[in-house]
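Sequence and computational prediction follow.
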Amino acid sequence: MDFAEDLKAHGGDPAAVRHVCQDMSAAYTKGVGLALPDAAISYDRFHVIKLAMSAMDEVRRTEWREQPRAVERALGGADRKVLKGLMWGMRKNPQRWSARQIDAMHWLQYSTLKAARAWRLKMALREVYAAAIEHNNPDQAETDLRAWLSWARRSRLEPFKKLAKTLSEHFAGVISGMVDNRSNAFVEAMNGLLQQAKRAARGFRTADNFIAIAYLRMSKLAHLPAHPFTQAVAR
């Protein structure tokens, strides 16, 4: 309840909050239910795709560890550069593939590897999200997601079967996150900068010091003096 009290202290009204975009943490969901009881929840697409990426990586690592010969045959050899290109190619969007990754992904797509099925599932989920943003129709998004969930359940890939179960349990919030196009990307980027500042300082003695640095890094102040160690430019 600390968030609600802090919001009130700054002139906000917790009862007026109508929407929260978050990841699937049970703790966050419980906290929102207690502090912001009138807010609808949607699950950030970034986190959903990240779960699919993790499932894909788990399938790939397991297959490479348990069936190395099958992977070698499917990829035309055991060159580490090919395997590395494949790993990054599976994670990246096709538009960003390097020449090496294009070659590795060509072999993968014509193979019968489990990793190939995992990659197709991950890409199909991306397409469901892209289509939802385009048509902005909750009913169509539900139809598309249910079709994907059915495919994932029948895939015989345990990580994706678990993912399908997770998304089914959070179905309404996932659909909401698809069609409203909300994202926590900006907040995640800010958090990354704050963590970078924390590492650079090797910790702060007090919370107030850290808060001061947070305001300094995030406020885009333009009137600060020049760095004291910057050499003057000769005129």
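Yes, it's here. Residues are numbered from 1 along each chain as shown.

rest of the way, CA atoms for contacts and neighbours
Fine.

Shouldn't residue 42 be within a helix?
No. Assessed with DSSP: H, G, I helix; E, B strand; the rest coil, residue 42 is strand; it does not lie in a helix.

For it, give its distance to residue 122.
Look at residue 42 and residue 122: by CA to CA, to the nearest Å, they are 20 Å apart.

okay, pairing it with this:
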Amino acid sequence: MEPWSIVFTDLDTGAILDIVDGRRGQAVRDWIGARPRWWRNRVELVAMDMSTEFRRAVRKVLPKAAITVDHWHVVARANQMVTEVRRRRAHDLHGRRGRATDSAWKYRKLLTCNQENLSGAQRGRMQEIIGADVELGVVWGIKEHVRQLLKADHIDGFHRAWAELEHAVKATRMREAKSLFLTLKVWRKELLTFCRTRVTNARSEAANLSAKNMKRAARGYRNHEHYRLRLLLYTAAQQAC
């Protein structure tokens, strides 16, 4: 039994459909391909994280289904970009890792906070960070552009937010920002689907959490079939309630 499993979840009910051993795209193709044709024809939307391998597999076996990318994973990528720039700038400016005496390290969690959630005191600290290093202010602004893109709930708003994000990225030479934008370009179609449908894979994440908790409670499983049946029985009981 591999340490990773793929959990297929019903986006409507949150019910676990099946658990497949492994984490490769071929496992996704094999499982979906084994479903009856009528079942596959009824699948309209597939939500996933930013796995190009899974996306390729879904497109192969469900060519008519739309794919939406989960916004949480997109924001996580943007936050990772901010963290990478912060670490790089610490070496650029000080020739070392960040320390508690550096405002960028001391208030590092503020750089991944949502702009609208900052208090007055936190905004003052943000100004301290940006005053010490303008580049951190630029990358934080790009992160906020990504969030604005995900807030768009219609096509025109999405295209406007995309143009603003693209302009912000082109105005800087930061490789981290350009790398993130290239990734978003690869997922642009799925991002637009998310903005139109607002469907996420939150139910899948909840199912994954249940699976992890069950594995911890059992101190691990060595037989995948036992693990699979235990999870399916658990989700069936939850649905019955």
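Yep, that arrived. None of the values given here were measured: they were computed from a predicted structure.

So which residues of the second structure form strands?
5-9, 16-21, 45-48, 66-69 (DSSP state E).

whereabouts in the first structure does the first one align?
Strand 5-9 of the second structure corresponds to no residue of the first structure when matched by TM-score structural alignment.

What helices and strands are in contact with that strand?
strand 16-21, helix 202-217 (3 or more CA pairs under 8 Å, 6 or more residues apart in numbering; DSSP states H and E).

Would you enumerate the residues in contact with the most centrally placed residue in the second structure?
Among the residues of the second structure, the one closest to the centroid is residue 73, at 1.0 Å (CA atoms, centre = their mean). For residue 73 of the second structure, the contacting residues are 49, 50, by CA atoms under 8 Å, 6 or more residues apart in numbering.

By how much does the longest helix anywhere in the second structure deviate from the first structure on average?
Taking DSSP state H as the criterion, the second structure has its longest helix at helix 71-94. For helix 71-94 of the second structure, the mean distance to aligned residues of the first structure following superposition is 1.3 Å (mean CA distance after the TM-score superposition for the first structure).

what stretch of the first structure does that helix fall on?
Going by TM-score structural alignment: helix 71-94 of the second structure matches residues 45-68.

ok, now stretch 195-208 of the second structure?
Using TM-score structural alignment, stretch 195-208 of the second structure pairs with 178-191 in the first structure.

Counting neighbours, which bits of the matching stretch end up buried?
For stretch 178-191 of the first structure, a neighbour-count test (16 or more other CA atoms under 10 Å) marks 178, 179, 181, 182, 183, 184 as buried.

And these, which is closest to residue 195 of the first structure?
residue 184 (16.3 Å; CA to CA).

That closest one and residue 20 touch, don't they?
No. Using CA atoms under 8 Å as the test, residue 184 of the first structure is too far from residue 20 to be in contact (10.1 Å).

any common contacting residues for those two?
With CA under 8 Å, 6+ apart, residue 184 of the first structure and residue 20 have no common neighbours.

Just give me the neighbour total for residue 65 of the first structure.
When neighbours are defined as other CA atoms under 10 Å, residue 65 of the first structure has 10 of them.

ditto for residue 201 of the first structure
When neighbours are counted by other CA under 10 Å, residue 201 of the first structure comes out with 10.

Report the separation between the aligned partner of it in the second structure and residue 226 of the second structure.
Mapped onto the second structure by TM-score structural alignment, residue 201 of the first structure lines up with residue 218. Going from residue 218 of the second structure to residue 226 of the second structure by CA to CA gives 11 Å.

Map residue 18 of the second structure across to the first structure for me.
Matched across to the first structure, residue 18 of the second structure finds no residue, judged by TM-score structural alignment.

which residues touch residue 18 of the second structure?
Residue 18 of the second structure neighbours (CA under 8 Å, 6+ apart): 7, 8, 9, 228, 232.

Distance of the third one relative to residue 87 of the second structure?
What that stands for is residue 9 of the second structure. 37 Å.

which of these two has more neighbours?
Legend: neighbour count by other CA under 10 Å for residue 9 of the second structure and residue 87, higher for residue 9 (23 against 15).

Report the buried residues of the match of helix 71-94 of the second structure.
45-49, 51-60, 63-64.
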